[in-house]
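can't give you the sequence, but here's the structure:
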């Protein structure tokens, strides 16, 4: 105990860090991007949305006293992601943190699903995460200082959601979990930690549309804690895994599901 440095930085302090967040224009990605800024990071915001989502995220980050950079990018394009990393480092500094939240969800019975629906979702949810991690890790490896990457998966990568016909979505999220573990082992010697977060049912704009009210009630009834998560509740897990507080954590999939997977 005599060797404890009482003047050491706070474990969850991200001051001096530069983060990239994909899917930063709405939902979980947007809230985590703001949360990283609240903890001291400057944040590059990536999304392909055409609304004002990124502008809203950037405004809140500015109000938190941090810098941001908004980049319109398609995560299924390796060139777009390489360019985004270059813009991030030119505008904010060397990249050392990344949170990949870009993804889509839809449903259809497996026997009726068209190949295009399956492939589009897989391209965004799996290929997009792979390309994002690849571009981010290349920069971190080039600097030689390591870094931390967190990918947003889903509890649907661990269980099959009752009443939802989402074989392609479930498979994509299971793939993100396994891909994150595999990357963690490939890059462990390069000082890059890779982990994933698997949210349970979360009150994002997609899940709180008026036409979803009956499904929302089902989600809440199926969750042991009796409610869906608030997007704010994804910030702490993300900050933990990205920060020095999780310095010995890599290859972890952190379930944030209100106890759902215990049943």
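On my side now, so go ahead. None of the values given here were measured: they were computed from a predicted structure.

hey, let's count contacts and neighbours off CA atoms from now on
OK.

and the lengthiest strand in the chain, what does it pack onto?
Ranked by residue count, the top strand of the chain under DSSP state E comes out as strand 192-199. Packing partners of strand 192-199 (3 or more Cα pairs under 8 Å, 6 or more residues apart in numbering; DSSP states H and E): strand 147-152, helix 167-187, helix 235-242, strand 253-256.

at 6 Å what do you get?
strand 147-152, helix 167-187, strand 253-256 (3 or more Cα pairs under 6 Å, 6 or more residues apart in numbering; DSSP states H and E).

Out of the ones you listed, which one sits most buried?
strand 147-152 (a mean of 26; mean count of other Cα atoms under 10 Å).

Now do the strands in the stretch 1-150 of the chain.
For the stretch 1-150 of the chain, the strands defined by DSSP state E, counting those that start in this stretch cover 18-22, 42-47, 68-72, 97-100, 147-152.

Tell me the buried residues in the fourth one?
Judged by neighbour count using 16 or more other Cα atoms under 10 Å, the buried positions of strand 97-100 are 97, 98, 99, 100.

could you redo the helices and strands packed on strand 192-199 as CSV and give each row distance to residue 73?
Below are the helices and strands packed on strand 192-199 laid out as CSV (distance: least, Cα to Cα, whole Å):
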stretch, distance to residue 73
strand 147-152, 17
helix 167-187, 20
strand 253-256, 26
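
one more structure, for comparison:
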């Protein structure tokens, strides 16, 4: 359907080197967009994502940087606009996680999670909005988590949960600030997803619990976040802003 096509769009995806970010970057290209992949160059993956995008016949850029650096973000957007064209879609996916009991968690660990997951998303939105707002057009999608709405059973991650709750409410706030200037801001909140981090042997028992506690009886594949993101990026959601779209197999219902 034409409503869901992204032909002529230029997208930026942060944290595009693996997992959900990689799946979304490739999915946006499949929908017709040219895509810039932003993330840590030293960790690999960006070039692979870019190669898979170009194999689809779309243009791609691999841009190394960190979302906590205003200069890295500004430079990346300069490159995107010079080499791909006007930025129209941004997916802010970069984030970190962890698990530690609240009473023993160091202040440094708390600050690190919030610096990447909250400040990094805000700085990304800010840099993207600076080029989108003057054109009165654009769609920003921030990747949060169902953990921003519920507290995961059996997991000690107050720092992560609170950071994702902040992303959701911040996104709604930005959506309201920018609604009358043509810029939409929405959220996709995944449930338990089978990313490379969750394929490690040491978390095999936790995976069984995640599946058991999800009404659909399984974890999501990273590719299952593509459809919701394409919807929010496309004309199909032209009257949607400030939405937290939870993609969790029904988990929050319980």
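Arrived safely, thanks for sending. Just so it is clear, the model here is predicted, and its values are computed rather than measured.

Post the TM-score for the overlay when you can.
Once superposed, chain against chain, the TM-score is 0.98 (TM-score structural alignment, normalised by the length of structure 2); 254 aligned residues with a Cα RMSD of 0.8 Å.

ok so, going back, same list (the buried residues of strand 97-100 of structure 1) but as TSV, adding distance to residue 191 of structure 1.
Below are the buried residues of strand 97-100 of structure 1 laid out as TSV (distance: Cα to Cα, whole Å):
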residue	distance to residue 191 of structure 1
97	12
98	14
99	17
100	19
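
when you align them, which residue in structure 2 goes with residue 24 of structure 1?
Matched to structure 2 by TM-score structural alignment, residue 24 of structure 1 sits across from residue 16.

follow-up on the earlier one: of all the helices and strands packed on strand 192-199 of structure 1, which one is nearest residue 17 of structure 1?
Nearest of these to residue 17 of structure 1, taken as Cα to Cα: strand 147-152 at 9.7 Å.

quick check: the closest one aligns to which part of structure 2?
So strand 147-152 of structure 1 is aligned with residues 138-143, judged by TM-score structural alignment.

From the chain's centroid, how far away is the longest strand of structure 1?
Relative to the centre of its chain, strand 192-199 of structure 1 is centred 8 Å away, using Cα atoms, centre = their mean, to the nearest Å.

With stretch 198-209 of structure 1 instead?
With Cα atoms, centre = their mean, you get 14 Å for stretch 198-209 of structure 1.

residues in contact with stretch 235-254 of structure 1?
Here stretch 235-254 of structure 1 makes contact (Cα atoms under 6 Å, 6 or more residues apart in numbering) with 11-12, 32, 35, 148, 181, 184, 193-198.

just to revisit the earlier point, would a markdown table of the strands of the stretch 1-150 of structure 1 with distance to residue 244 of structure 1 be doable?
Listed next are those as a markdown table, based on distance: least, Cα to Cα, whole Å:
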| stretch | distance to residue 244 of structure 1 |
| --- | --- |
| strand 18-22 | 14 |
| strand 42-47 | 17 |
| strand 68-72 | 22 |
| strand 97-100 | 11 |
| strand 147-152 | 9 |
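
Show the contacting residues for residue 198 of structure 1.
153, 154, 155, 254, 255, 256.

residue in structure 2 matching it?
So residue 198 of structure 1 corresponds to residue 189, using TM-score structural alignment.

Mind telling me what residue 106 of structure 1 corresponds to in structure 2?
For residue 106 of structure 1, the residue aligned by TM-score structural alignment is residue 98.

Likewise for residue 226 of structure 1?
Residue 226 of structure 1 maps onto residue 217 in structure 2, by TM-score structural alignment.

Can you check my assumption that its match lies in a strand?
No: assignment of residue 217 of structure 2 by DSSP: H, G, I helix; E, B strand; the rest coil gives coil, placing it outside any strand.

how near is the closest residue to residue 19 of structure 2 other than its chain neighbours to residue 224 of structure 2?
Residue nearest to residue 19 of structure 2 in three dimensions, not counting chain neighbours: residue 195, with 4.9 Å by Cα to Cα, 6 or more residues apart in numbering. Using Cα to Cα, to the nearest Å, residue 195 of structure 2 is found at 11 Å from residue 224 of structure 2.

And for residue 105 of structure 2?
From residue 105 of structure 2 to residue 224 of structure 2 the distance is 33 Å (Cα to Cα).

who has more neighbours, the two?
Each of residue 105 of structure 2 and residue 224 has its neighbours counted (other Cα atoms under 10 Å); residue 224 has more, 17 against 14.

List the residues that contact the more buried one.
By Cα under 6 Å, 6+ apart, residue 224 of structure 2 has no neighbours at all.

what does residue 213 of structure 1 give?
With Cα under 6 Å, 6+ apart, residue 213 of structure 1 has no contacts at all.

quick one: what's aligned to it in structure 2?
Here residue 213 of structure 1 is matched to residue 204 in structure 2, going by TM-score structural alignment.

Its match in helix, strand or coil?
helix.

looking at it, the residue nearest to residue 19 of structure 2 is touching residue 17, isn't it?
No: if you go by Cα atoms under 6 Å, residue 195 of structure 2 and residue 17 don't touch, sitting 11.7 Å apart.

If you count surrounding residues, which of the two has more?
Regarding residue 195 of structure 2 and residue 17, a neighbour count based on other Cα under 10 Å identifies residue 17 as having more, with 26 against 15.

hang on, the more buried one packs against residue 48?
No: if you go by Cα under 6 Å, residue 17 of structure 2 and residue 48 don't touch, sitting 7.5 Å apart.

That concludes my questions; thank you for your assistance.
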